[in-house]
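>>> Okay, sequence plus prediction incoming.
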Amino acid sequence: MAILAETASQYTLAHLDLPTEGYEIAILACNDARIAELNTEFREKPTATNVLSWPANSLAPEVDGAIPHPPPDPDPVMGEALGDIAISYETCLKEARDTGKPLADHVTHLIVHGVLHLLGYDHIRDGDATLMERLETEILGKMGLSDPYRE
């Protein structure tokens, strides 16, 4: 998973014209019980989910559909934390099986999704969701993966 996570993160950063070195992202691979605990604690939703993210900086734009503020440049010596991502193996495996997708492709999509969240992208408002889904599709396409939003 480490290589998959690093590759997905680097493609996401590169696509957004951000440095692919110097940023730090912590990724927790966990089971449904652990992610349900995290989802309860941080979102007050007592259920398992596929991915959660905790940005280190508030980069979200005020205007629906706008590009988020850029993250701080990484310090050449200390780097720059973008935030944390948690992914539930059990939920990802079930979703991959249900959609007939390879597990690695689905996890790659969720890591791209999580990194975009760390960079201020979201999908609550319609314009933001459209922008985020377009970016995910473009990034995954560059990686040779299919559009996750097409049937």
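Good, I have the coordinates.

>>> Please make it C-alpha for all contacts and neighbour counts, starting now.
OK.

>>> Now residue 27: closest residue in space, sequence neighbours ignored.
Nearest residue to residue 27 in three dimensions, chain neighbours excluded: residue 85, at 4.8 Å (Cα to Cα, 6 or more residues apart in numbering).

>>> To clarify, my last question referred to residue 92.
Spatial nearest neighbour of residue 92, excluding adjacent residues (Cα to Cα, 6+ apart): residue 50 at 5.7 Å.

>>> what's near enough to touch the one you found?
For residue 50, the contact set (Cα atoms under 8 Å, 6 or more residues apart in numbering) comprises 87, 88, 89, 91, 92, 110.

>>> buried ones in the host helix or strand of the fourth one?
For residue 91, the element it lies in under DSSP states H and E is helix 89-99. Within helix 89-99, the residues scored as buried using 16 or more other Cα atoms under 10 Å are 89, 90, 91, 92, 93, 95, 96.

>>> ok, structure two:
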Amino acid sequence: MNRAVVDRQVALDAQGLPDQAELETWVQAVLALHPDEPRGELTVRFVDSAESQALNRDYRDRDKPTNVLSFPFECPPGVPLPLLGDLVICHSVVIAEARAQDKTVGDHYAHMVVHGTLHLLGHDHIEDDEAEAMEALERDILAGLGIADPYLTPSPPHRDSDTEDERADA
């Protein structure tokens, strides 16, 4: 089985961040559905709202912090590196969304890591059919982790929301 190597980076002083074991569990749950995917290394960086906003502005032209940004690694031709890319997660946005959606912070973090990792593997949600397929994968992966459907909340995430998680093609 393709095991994930997760580089955990913390760029802020905060309590309640996922630990290394949680990140590896969540990423591995995604990779388990992609057994032929040779790339299994990624970085998960936890940031404050200023860093998230700067990256979101610079790579997506949206001048506000967002919950998760995905930066897929594009390997040069002929260079076999097992890198998926980077996830950048804004702690304050995740906390605010978890509260607004009546979720545990841990469950929302799991959703953000699963969602971002799917982006690193090439999944997207720009078109409605893509969104339905990606959300179905998220539901299945999270259910396997014992986490309720993230889209059945009092205030569900929406594809066009201001704090929408997106793939940032760098």
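Perfect, thanks for sending it. Quick caveat, the model's predicted, so the values are computed rather than measured.

>>> What value does the TM-score take for this pair?
Comparison of the two superposed chains (TM-score structural alignment, normalised by the length of structure 1) gives a TM-score of 0.81, and 131 aligned residues with a Cα RMSD of 1.7 Å.

>>> just to revisit the earlier point, and the residue nearest to residue 27 of structure 1, how far is that from residue 35 of structure 1?
To residue 35 of structure 1, residue 85 of structure 1 is 11 Å away according to Cα to Cα, to the nearest Å.

>>> Please say which of the two ends up with more neighbours.
With neighbours defined as other Cα atoms under 10 Å, residue 85 of structure 1 and residue 35 compare such that residue 35 has more, 26 against 22.

>>> That one maps to what in structure 2?
Aligned counterpart of residue 35 of structure 1 in structure 2: residue 52 (TM-score structural alignment).

>>> now do residue 90 of structure 1
Aligned against structure 2 by TM-score structural alignment, residue 90 of structure 1 finds its counterpart in residue 92.

>>> Which of the contacts of residue 50 of structure 1 sits closest to residue 16 of structure 1?
Checking the contacts of residue 50 of structure 1 against residue 16 of structure 1 by Cα to Cα gives residue 110 as the nearest, at 17.0 Å.

>>> Excluding chain neighbours, give the residue nearest to that closest one in space.
Nearest non-adjacent residue to residue 110 of structure 1, counting by Cα to Cα, 6+ apart: residue 51, 6.6 Å away.

>>> Give me the aligned partner of that neighbour over in structure 2.
Matched by TM-score structural alignment, residue 51 of structure 1 corresponds to residue 68 in structure 2.

>>> What count of nearby residues applies to that match?
Around residue 68 of structure 2 sit 30 other residues, with neighbours defined as other Cα under 10 Å.

>>> What of residue 32 of structure 1?
Residue 32 of structure 1 sits with 18 neighbouring residues when counted by other Cα under 10 Å.

>>> these two touch, right, it and residue 88?
Yes - look at residue 32 of structure 1 against residue 88 with Cα atoms under 8 Å: they come within range, at 5.6 Å.

>>> between the two, what contacts are shared?
Counting by Cα under 8 Å, 6+ apart, the residues touching both residue 32 of structure 1 and residue 88 are 48, 49.

>>> quick one, helices of structure 1?
Secondary structure of structure 1 (DSSP state H): helices at 2-15, 32-43, 89-99, 103-118, 126-142.

>>> export those to a markdown table and tack on distance to residue 75 of structure 1?
Shown next, in a markdown table, are those (distance: least, Cα to Cα, whole Å):
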| stretch | distance to residue 75 of structure 1 |
| --- | --- |
| helix 2-15 | 16 |
| helix 32-43 | 29 |
| helix 89-99 | 33 |
| helix 103-118 | 18 |
| helix 126-142 | 26 |
